[in-house]
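Asks: generate a structure from the sequence data that follows.
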Amino acid sequence: MRISPPPTSSQRQVPSLSTARLKPVASSAEQSSCCQGKTACCAATANAESEAGKMQAASQRFQWRVEGMDCAACARKVETAVRQLSEAKQVQVVFSSEKLVVDADSDIRKQVERVVNNAGYRLHSNTRPAVSTHTWRDYLPLFVLTAMMLCSWAVRAFSPIAGQVAFILTTLVGLWPIARQAFKSIKTGSPFSIETLMTVAALGALFIGATAEAAMVLLLFMLGEHLEGYAAQRARSGVSALMALKPDTATRLQNGLRETVPAESLRPGDIIEIAAGGRLPADGTLNDDIASFDESALTGESVPVVHRQHDVVPAGSTSVENRVTLTVVSRPGENAIDRILNLIEQAESRKAPVERFIDRFSRVYTPLVILLALLTTLLPPLLFAAPWQEWIYKGLTLLLIGCPCALVISTPAAITSALAAGARFGALIKGGAALEQLGTVRHIAFDKTGTLTLGKPSIVHTEICAEISENELLRLAATVEQGATHPLAQAIVAAAQQQQLVLPEALNQRVIPGKGIQAQINGEDYFLCAPDAAPGGVLTPQHSAAITAQETAGRTLILVVALTSHQLLGYFALQDTLRQDARDAIARLESMGIRGTMLTGDNPRAAAAIAQETGLEFQAGLLPADKVAAVARLREQGTIAMVGDGINDAPAMKAATTGIAMGNGTDVALETADAAITHSNLSALPDMIRLARAAHNNIRQNITLALGLKGIFLVTSLLGITGLWMAVLADSGATALVTLNALRLLRQRAR
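Replies: You can find the predicted model right below:
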């Protein structure tokens, strides 16, 4: 009989990541054609469309690009301002891509634009991040303030009184834009902003006669703002680089004519042409017979990928050698690059526990420091008759230390950098929470088929039992199997095609239920079957012993029998082969102290063969519920990740501490997972965990830097060792340090 191995998740055709996400709803015309004769299906579709229509009518989503944000604290100010609008149901600012997203029941674009402008930021309808084009005008205020400071010192050298006036004038010039921004922040619900603290500190310094220090504080603050802006630009560079992979225009072929059109105007079914060295503006299926594409920017794979006709090629890939044509399969905003960007943006809303704690702590930290500054200013003079000027000065210094910018940005800067770095080598992590969990993983459970293995059988051994060559045996078998849809039959035909064998015509091809397939070639009848369906007397004891040894190794056998001569010509041993990178990935995980276990629904013999090659422990013959139970038992021993690709793996992935989907997996697995390996390369798995651990260390370093510097200057300020200048450096300097430290994660590469 034809061999029918236990069904597994990978023996069905599954979409790649480039087509699995965000599937578009079919048009009404398409639904009409596909639903003919399927009333129940159409009714369900109509009901779903009706509900979707009601939801769309009830809620609208608006998006803008926010200009002027230098740090995560700026993003919080914008969110706070927009949330004051009662019509805004949900507000999110994605700092990495400078995007503001607002959900509302009605069109509130004008109101949003008004409150954001009032908060001191600018909105643009084009959400694509702007290319940074700094000019000397951007630095003009800094240059002017520096020049005024130098002039003030020069004037004071000749006349102290005139110097005081010059410093007061310098302070007022530098304070004006900061005070204006502080007023806007207070009006829009952010009273404890750095601008507010700076304004109070500068005015207080003027009040007690510390005019030179007041001016210097503003100069240092302005310098720190420019450093923060530079660091923020570097932090966004990973996301901007992804967006730059997608060209703005495309060459569309229509009615035999070429026309250059905006990439956003492409629709599924359009034919596009890509020149050698050109990038794909959308996901498309290849129309040419064969072509090579550089997908390194998306997957980290340095070797060009060879695609054949009808293969899906993701947007952002580069045609290596030839001019090619493709048929667009993705809608605007739904190609491979857009999906990666959406995951990164969604990830920012899924904050890690440590990030949520820092958020809550920073909201309490600033008011507490302000209270401490007020008590420092009032209590010593009132209770101990201490000099007012000295303690007002110390109180003003504490005010500047109270700014939480460095603390607030310490965690999201590291997480954003890590997510962008992971996307470069094909590791998509869905947020800070998933990143934090990945860093703690000590055990990984693997699905077998489609995860550790390629998910499709191939010929691993050929045995000749008669006077016939190996190529001739393969040619006969492929001829008999030609046109069959069984995975084993397709493996034999694929092997013949790879050898470029010419297949003759087969006559009287027929499937014999429960036994195998038979056909006539050049007047001779041939029969392909499993060992237990072989005709009587064909197998000798030696044949049976050799076949049993192959089956014990977990292989599936297909016999080729010549019925006319009643002779066994030979047989093929087929097996779902291990991925090339699986052994190396598992060895690297073991070197990192991570254990591995294989959980599979396949039979124990096939599982044992793969386990022997990889060195993994295994549990075989598991149903989806059994996998969940096995993961639950392993989770009792510590944090565990589950790596899978099929629908039957989704429950186990959900039961694990962290679920990781292979990029060629099913929609359910990809949606359930906390992370995904886009190009289904297992070597990205240890890289992903190494990145998560590096991000953990980076976050700890950032928090230590932010709180440590503030703690040191808090003590030294109370002792009178440091003053206003150092307090500003403690804030702006710490913010720049933690941001630059987080940017080191962008250098993480696949090994």
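
Asks: only C-alpha atoms from now on, for both contacts and neighbour counts.
Replies: Fine.

Asks: okay, strands next: where are they in the stretch 251-400 of the chain?
Replies: 257-262, 271-274, 284-286, 290-294, 305-308, 312-313, 318-319, 324-328 (DSSP state E, counting those that start in this stretch).

Asks: what is the fifth one packed up against?
Replies: Taking 3 or more C-alpha pairs under 8 Å, 6 or more residues apart in numbering; DSSP states H and E as contact, the helices and strands that strand 305-308 lies on are strand 290-294.

Asks: got the angle between the strand it packs on and strand 324-328?
Replies: Here strand 290-294 runs at an angle of 80 degrees relative to strand 324-328 (axes from the mean of the first three to the mean of the last three C-alpha atoms, to 10 degrees).

Asks: can you pull the contacts of the residue sitting nearest the centre point of the chain?
Replies: Taking C-alpha atoms, centre = their mean, the centroid of the chain lies closest to Leu428, which sits 2.9 Å from it. Each residue near Leu428 by C-alpha atoms under 8 Å, 6 or more residues apart in numbering is listed here: 340, 343-344, 419, 422, 675-678.

Asks: structure for this one too, so we can compare:
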Amino acid sequence: MATNDNVYRLQGLSCMNCAAKFEKNIRAISTVEDAQVNFGALKLTVKGDATIAQLEKAGAFDGIKVLSENEPPPENTTPFWRKRESITTIISLFFIIAGYVLYFQLEPKSPFTIGTFALAIIIGGYDLFKVGLKNLVKLDFDMKTLMTIAIIGAAIIGEWGEGAIVVFLFALSEALESFSINKARKSIRTLINIAPRKAMIKRGNSVEELNVEDIRINDIMILKPGEKAAMDGEIIKGESSLNQATITGESIPVHKTFGDEVFAGTINQEGYLEVRVTKRVEDTTLSKIIHLVEEAQAERAPSQQFVDKFAKYYTPAIMAIALLVAILPPIVVGASWTEWIYLGLAVLVVGCPCALVISTPVAIVTAIGNAARNGILIKGGIHLEETGRLNAIAFDKTGTLTEGTPEVTDIVPTEPYSEADILSLAHAIEAYSQHPLASAIIKKAKLVEGKKVNAENFQSITGKGAKAVINGKEVYIGNSVLFEEIGSLPRESKQRISSLQAEGKTVMILGTSNEVYGIIAVADQIRKSSFSIIDQLFKLGIQKTIMLTGDNKTTAVAIGNQLGLSETRADLLPEDKLTTIKSLQQKYGKVAMVGDGVNDAPALASANVGIAMGGAGTDTALETANIALMADDLEKLPYTISLSRKALHVIKQNIAFSLGLKIIALLLVIPGWLTLWLAIIADVGATLLVVLNSMRLMRAGERSSIENNV
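Replies: Purely as a prediction, here's the structure:
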């Protein structure tokens, strides 16, 4: 029998190891088929049946509270230094200092000295021992079990002072880890709390405030100046500027009027608006973004998969090494049992894989959360890492490198006609056409004052142009093929047409069967930002930039040359783009495809990283691409590459820090220099380095700081 996935939010989950243990305990419930804990987003997905009481019992070892998915956990506003674990850590430090004062003033073995150190151990290590001793009884060897064994062992051999220092430094590292993870999670909490939970809804003649869960599609939402939209919808009355920074990352307000789309979480800055609700609260663009970001944080990145596999064998290996260090020298060469048991305990402490376990997820959670705040949706750690390894980027042309809307660029009249005459005549014919080039002529004609001309008997000529009767004459507008067929294309016109086409422009001719009135050139304008963006990508280490387009080769090459692209491939159908991406992967390795997420879907899916433009409100872009630039703006692309490269560097540095410090500490066993406090400093030092290094990614909102560091 099929079972549904039940999703819950969590409160109190303190560490990655605790998440793994919690997951394991839930899977042990007989009615549960599977469970997955998303540590970054504090979410739990359970396949099967389990009550909240059963789930909280499974997490009782860490004081985990389980809430329904629609009940976000309250934000803990208690300052870091006022939290209980921080206070007990400080008290523990106070007793350690007092203990060492007594250590030097009285006998080291004095009951007062030992008692003071024992108080430091009990106060600072209460939570540690509570879990560690339970695990020890069950022979469940995690980090807290190893630490508990080491501290009890230190007390047994009389090293009370060092045991107290180990407790304090371990508590400090746990507090710092919790602090850094909470800072990273704040990105998601910020997104969750963006949209209001209530809205003013107009039904008939009455207006009432409703919870978003009670709002239905086609309800009318009232938006006054300064208010946030609670739902997605379409404006049916009024006009205003809306700040869409929460969705697109762009702080410049966008003017919207009748028929325009409004996103939940955006701010109405000026006028009064009535908005017809088009989506339920769980289907809004903001809800999709939050869901995708949370899922992204749960996905195991390649680096994390490596660390998880490594840690699986690493911990048992460290325990075996610690045991051998403790017993082999006394048995083989008659060395001091106390000295080598002490060294064995130190190996146990230094071997705690705390820093290694958090080395990747802290960086991933931080980078993905901050990217979301900047209008960039990265759908998983694997995509973040793949983006950091890109060698080449392929671009769709229309709507990506160009504006996507053709504009009239040149009007070349022949004697005795003027530009205004040409536009008036062309407008009269194209007013009946639905072709995109026709809209460009109509738009241009409205900006130029000319006499009004009426056309009759309009007829479209498929693939070539159109014709109509104006003032009793049959007037044509179309391409050179059409005019060569009717026999009215003089030599000088052909030369001018060739010149304009070489510039990447589409040329239309206006005239009769025996006379050319003039030439109109239309082109899809290159985005002004495209020039600097291509330059930035080369500076970031992207070796090749390639344009893939269905447009003709002449136009494509002209645009590619203007932008300074490495390569241009034209006349491509969607399936051709897919084939081209595969050939580029064989040639350059890691390749990204940037497109609009609709006709580029096959190429986006086959690239190592698919990057969709204009993800805001575009379901196809959100579903197909690995990364969605929520604003229809390429300027986010260099920032995304830069952030990903930075995150990849940080992950590699974290793994190197966590393993390197431990290897150095373990080598100190050979001359017998490793002490318990040195071991814990190596462990805490690695954790602290990993945390602080990952927190550098929190500056992701400052584009320049990322770009300057790559």
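
Asks: overall similarity of the pair, as a TM-score.
Replies: Superposed pair, TM-score by TM-score structural alignment, normalised by the length of structure 2: 0.87. Supporting alignment: 690 aligned residues with a C-alpha RMSD of 3.3 Å.

Asks: and the residue nearest to the centre of structure 1, how far is that from Ser96 of structure 1?
Replies: Per C-alpha to C-alpha, to the nearest Å, Leu428 of structure 1 is found 15 Å from Ser96 of structure 1.

Asks: ditto for Ala641 of structure 1
Replies: 27 Å.

Asks: what's the answer for Thr196 of structure 1, then?
Replies: Taken as C-alpha to C-alpha, the span from Thr196 of structure 1 to Ser96 of structure 1 is 25 Å.

Asks: now do the helices in the stretch 401-550 of structure 1.
Replies: Ranges of helices in the stretch 401-550 of structure 1, per DSSP state H, counting those that start in this stretch, are 405-424, 432-438, 470-481, 487-498, 541-552.

Asks: mean deviation of the third one from structure 2?
Replies: Superposed on structure 2, helix 470-481 of structure 1 shows a mean distance of 4.8 Å to its aligned residues (mean C-alpha distance after the TM-score superposition for structure 1).

Asks: ok so, going back, deepest-packed of the helices of the stretch 401-550 of structure 1, please.
Replies: Stretch with highest mean neighbour count among these: helix 405-424 (a mean of 27; mean count of other C-alpha atoms under 10 Å).

Asks: which residues in structure 2 does that helix match up with?
Replies: Under TM-score structural alignment, helix 405-424 of structure 1 corresponds to residues 354-373 of structure 2.

Asks: can I get the helices of the stretch 401-550 of structure 1 in TSV with distance to Cys41 of structure 1?
Replies: Below are these laid out as TSV (distance: least, C-alpha to C-alpha, whole Å):
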stretch	distance to Cys41 of structure 1
helix 405-424	38
helix 432-438	37
helix 470-481	35
helix 487-498	30
helix 541-552	44
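
Asks: can you find the partner of Lys652 of structure 2 in structure 1?
Replies: So, by TM-score structural alignment, Lys652 of structure 2 is matched to Arg700.

Asks: find the helix or strand that that match is a member of.
Replies: Element membership for Arg700 of structure 1, per DSSP states H and E: helix 684-718.

Asks: immediately after that helix, which helix or strand?
Replies: Downstream of helix 684-718 of structure 1 (by DSSP H and E), the next one is helix 724-728.

Asks: quick one on the thing from earlier: so which of the strands of the stretch 251-400 of structure 1 is nearest Glu613 of structure 1?
Replies: In terms of C-alpha to C-alpha, the element of the strands of the stretch 251-400 of structure 1 nearest to Glu613 of structure 1 is strand 305-308, at 26.5 Å.
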